[in-house]
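Colleague: this one's structure only:
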């Protein structure tokens, strides 16, 4: 089924979905997770075609994903140790059916259906480490298994860009703006001459400054200018373990509300829970748009960037309202 952005679909019932899963709780290596059960039987709109995804484990390049979409709903981490990454959930089209519109008389969402044996998806949230004596909890999720559930995708495979446009993921305006830029940046990298557009250069040296604002969800902030932020970065564009890259530049100088403070994340490579010494800040309506990295161009994962408080400044509520601007 070739869904487009904006199409209404209905998530199948839990019994129907469970029948499609193997003994690892997955279909084509893509896990159906306990956090997804709450949406069974609900109607949602396609937010993006998930025909590709950036590999955040190994290559940091786009990989192809078959028969998958995003529905604009995110993992709440409830079955994965309270992970706060908030990843967009992947939905195999086999788990969906077309719908005419929203759920009639939409009632409250329940945490999980009753009377259904979901043990296969519950067990699949944990993974075994290479050492049998290692008792550290290791998690398994759509993010940790993404490489297994996808295939290599060359950036020169133009079919992906047609899918980006035809599915409604990327507008003609965005395609005409960012695709030539990706070609230019690729040539700069290969030839070793010129400067990538845009680019980030850390200016702080090895020791990076910090600032504590104790920002809380709902507060209004303004992202500092690119020049101000680059003065807080080391040569690798990092500040105390968090990296600021080109995909974050379009949000500089704009105002947003704080969505949450994040300090618990699953290491996607090892599957272990990481605790951040200093929480990262997630901003409402601010996600990676996949505009500037040629190898990850137009990735639809919508990953939340994490912001250091020194990259933000608190705004009094009497100031102008929060911006919902996005690069696209």
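Modeller: Yep, that arrived. Fair warning: this is a prediction, and the values are worked out from it, not measured in the lab. Numbers count the residues shown, from 1 in each chain.
Colleague: going forward, measure contacts and count neighbours with C-alpha atoms only.
Modeller: Noted.
Colleague: residue 34 contacts residue 120, correct?
Modeller: No. Residue 34 lies out of contact with residue 120 (CA atoms under 8 Å); the separation is 9.5 Å.
Colleague: what's the end-to-end length of stretch 143-151?
Modeller: One end of stretch 143-151 to the other measures 14 Å (CA to CA, to the nearest Å).
Colleague: and that stretch, which residues are buried?
Modeller: Residues of stretch 143-151 classed as buried: 143-147, 149-150 (neighbour count, 16 or more other CA atoms under 10 Å).
Colleague: between residue 34 and residue 120, which is the more surrounded one?
Modeller: residue 34 (24 against 18; other CA atoms under 10 Å).
Colleague: second structure follows, compare the two:
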């Protein structure tokens, strides 16, 4: 359909979408999930053209996705996946969308699709009988089987042509990617005194000290206003793997340091994208409203993850005082 950012489309009805799916409820390896049914018949705006995606299963790679977009406001609510709270931005194949017609949206009462999707939202149980799920994130390698090398110029042309990023933003993303590639090589082959800032990736998040990491509890609730602490304060809570009790802090998150935002959820459950197992967090994390990964340091990846924050990385803002 040659869609661009800002185009208005209509999500096809269930019967039309069912006709595009195989017996696993997928198109080109990409599942159409039960959480997507509520958008059928709606008119929505293209937020990003999903021609590539960060690989969060094997990490460090960009994978090529064909004929797919992200729609504004269409995030997974996890209702068919054990209440997962990762809130991933959903992928929509072009075949599941159509250009907006002048007439009203016709109601779709076909309900044959839901049973197929519910069955295929589950994987076989794990080694100890644990429930496992399948979703667009867990099946990313099948839906996007090829990697996109940094030197592939086509990805940058698509970013500009589709409206995902302007020319300057695209060049900036390429600069960061090339610089970080150099830093990675320098850490392996150069002595410390020849490395730029110790070989750190742009964004400058160093490793913490080995050993247990500190905790902090604010008992934050949705709707409360918080401020993200400085990078230095957060780094002081990390171990030598840049983790705080298993949760990572990365350069893309550091870009939000000092920002004020509202709590949107206390995150207690999320899927392990490698296994499909639903993980129950011992210590809930915090999700913040409109705070997403913008892909600045990952060649403008359009996936826009929702970062999770430890409460020790945040401070409550007294709105009455202000």
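Modeller: Good, I have the coordinates. A quick note: this is a predicted structure, and the numbers were derived from the prediction, not measured.
Colleague: which residues in the stretch 201-322 of the second structure form helices?
Modeller: For the stretch 201-322 of the second structure, applying DSSP state H, counting those that start in this stretch gives helices covering 231-235, 251-254.
Colleague: same list, the ones you listed, but as a markdown table with distance to residue 79 of the second structure and mean neighbour count please.
Modeller: What follows is the helices of the stretch 201-322 of the second structure, written out as a markdown table (distance: least, CA to CA, whole Å; neighbours: other CA atoms under 10 Å):
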| stretch | distance to residue 79 of the second structure | mean neighbour count |
| --- | --- | --- |
| helix 231-235 | 32 | 18 |
| helix 251-254 | 27 | 19 |
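Colleague: quick one: which of those is nearest residue 150 of the second structure?
Modeller: Nearest to residue 150 of the second structure among the helices of the stretch 201-322 of the second structure is helix 251-254 (18.5 Å), distances taken as CA to CA.
Colleague: that older thread, turn the helices of the stretch 201-322 of the second structure into JSON lines, columns for distance to residue 46 of the second structure.
Modeller: As requested, those are exported to JSON lines (distance: least, CA to CA, whole Å):
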{"stretch": "helix 231-235", "distance to residue 46 of the second structure": "33"}
{"stretch": "helix 251-254", "distance to residue 46 of the second structure": "23"}
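Colleague: residue 92 of the second structure is nearest to which of these?
Modeller: The closest of the helices of the stretch 201-322 of the second structure to residue 92 of the second structure is helix 251-254. By CA to CA, the value is 25.0 Å.
Colleague: looking at the buried residues of stretch 143-151 of the first structure, spot the one nearest residue 25 of the first structure.
Modeller: residue 145 (11.7 Å).
Colleague: what's the counterpart of that closest one in the second structure?
Modeller: Residue pairing (TM-score structural alignment): residue 145 of the first structure is matched to residue 139 of the second structure.
Colleague: now do that match against residue 10 of the second structure, distance only.
Modeller: 25 Å.
Colleague: what range does stretch 211-218 of the first structure cover in the second structure?
Modeller: Mapped onto the second structure using TM-score structural alignment, stretch 211-218 of the first structure covers residues 216-223.
Colleague: hmm, I typed the wrong one, I wanted stretch 75-95 of the first structure.
Modeller: Taken onto the second structure by TM-score structural alignment, stretch 75-95 of the first structure occupies residues 76-96 there.
Colleague: how close does residue 158 of the second structure get to residue 281 of the second structure?
Modeller: Residue 158 of the second structure sits 38 Å away from residue 281 of the second structure, going by CA to CA.
Colleague: re the thing from before, may I have the distance across the match of stretch 211-218 of the first structure, first residue to last?
Modeller: End to end - CA to CA - stretch 216-223 of the second structure spans 19 Å.
Colleague: cool, and stretch 120-134 of the second structure?
Modeller: 7 Å.
Colleague: for residue 108 of the second structure, find the nearest of the helices of the stretch 201-322 of the second structure.
Modeller: helix 251-254 (41.0 Å).
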